[in-house]
Structure formats: structure tokens, C-alpha cells
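>>> Quick one: sequence plus predicted model below, questions after.
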Amino acid sequence: MQEAKWSAQRSIGQREAHQCSERDFRAVFGELDASALITADELAALLCVSRQSLDFRLRVGKIPRPVVREKRCVRWRAGDVRAWLDGMQQVE
């Protein structure tokens, strides 16, 4: 089952092998499959916050809970993150 899952990190690596242009994770995130797993560092980059800020937000319940949480391995499903972002209110 673990082999069926793939991370965004591997997806980014595959895209970089085929593309020479530098792109940040926010651009790559839009192209990810909903079942792709993203790391805490990738989620922090997507939200434009530090890893420490992301960890704090997770502790206080400001971001969705990860689907994988084992020792140092923390992952979120791209589709869950998209749904959470879509549900946020627009600031004007």
C-alpha cells in the first residue's frame, strides 16, 4: 500500500528533470493529484510561513491534521489541503 502513495517531493523531482525553469512549490501544488502526499516543509512553503509557524499552527488547530504522522514523517493529502484552502474566507 505504501508503494501506491507518492509524495509531492518525488513529483517535483520528476518535473524538474523535464523542466529547466525554476518554480516554487505553489506552482507545482496546483498540478498535483488530490491523492499526492505533501511534506510539512512543502505545506509551509505553500502557506508562505516558516516550519516553526506551521508546527505552532498544527498544535493550536489552525491547519488540518496530517493523514500520516509517524515519528518524523508527517504528510498531508494535497486534496485535503486544497479543500481547506478553498473553505477559507477571502480577505479584502
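Here it is on my side, so go on.

>>> contacts, neighbours, all on C-alpha from now
Fine.

>>> ok, now how distant is residue 28 from residue 90?
22 Å (Cα to Cα, to the nearest Å).

>>> Got another one to weigh against that:
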Amino acid sequence: MASDFSSSCGMEGRRLLTVEDLARYLGLSANAVRVRLHRGQIPLPVIKHNRRTWFDIRDVDAWVDSLPRVPAPDREA
């Protein structure tokens, strides 16, 4: 998952994501990511450096992989 996203967004080879990068990765707005982080709905460890918050893409992928899977709804044409 990470390699497809990172190469399409020009982030190939990068392991750390900013809040904005994480938002693009998850298909959310940066504000929605901040709100969900604050509420504990995105339980990821963070790296704080120079007033920036970073996320390890391996932690993100592990979290996404741990989310429950539900079958797609049947679509009748």
C-alpha cells in the first residue's frame, strides 16, 4: 500500500509522513486527521521534531491492516 501511494505522490523512499501526507494517504482532510488524532480515533505513535509531527508509514500501514474488514455491499444494477 505504501509504495503505490508514495510513488504516486512523489514521496517514494520517504518513511515519515506529516499530518498533510497522512491525510492524503487516508483520503481525509488535514483538519479531519487532526480532529481524529485529538479524539483518539487514529491511535498512532508520533514523532515530534522541530515543532512538526511525523508518522512512520509502517505504523500507519499496521494500523490500517488491523482495522476490521466488512464485506462490500451488493450492488444490483
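Here it is on my side, so go on. Here the structure is a predicted model, which means the values were calculated and not measured.

>>> Overlay the chains and give the TM-score.
Scored against TM-score structural alignment, normalised by the length of the second structure, the superposed chains reach a TM-score of 0.68; 66 aligned residues with a Cα RMSD of 2.6 Å.

>>> Which one's more surrounded, residue 28 and residue 90 of the first structure?
residue 28 (14 against 7; other Cα atoms under 10 Å).

>>> Over to the closest residue to the more buried one other than its chain neighbours. Which of the three states is it?
In this structure, residue 28 of the first structure finds its nearest non-sequential neighbour in residue 12, 7.0 Å apart by Cα to Cα, 6 or more residues apart in numbering. Assigned by DSSP: H, G, I helix; E, B strand; the rest coil, the conformation of residue 12 of the first structure is helix.

>>> Pull out the buried residues from the longest strand along the first structure.
As assigned by DSSP state E, the longest strand anywhere in the first structure is strand 73-77. Buried residues in strand 73-77 of the first structure, counted by 16 or more other Cα atoms under 10 Å: 74, 75, 76, 77.
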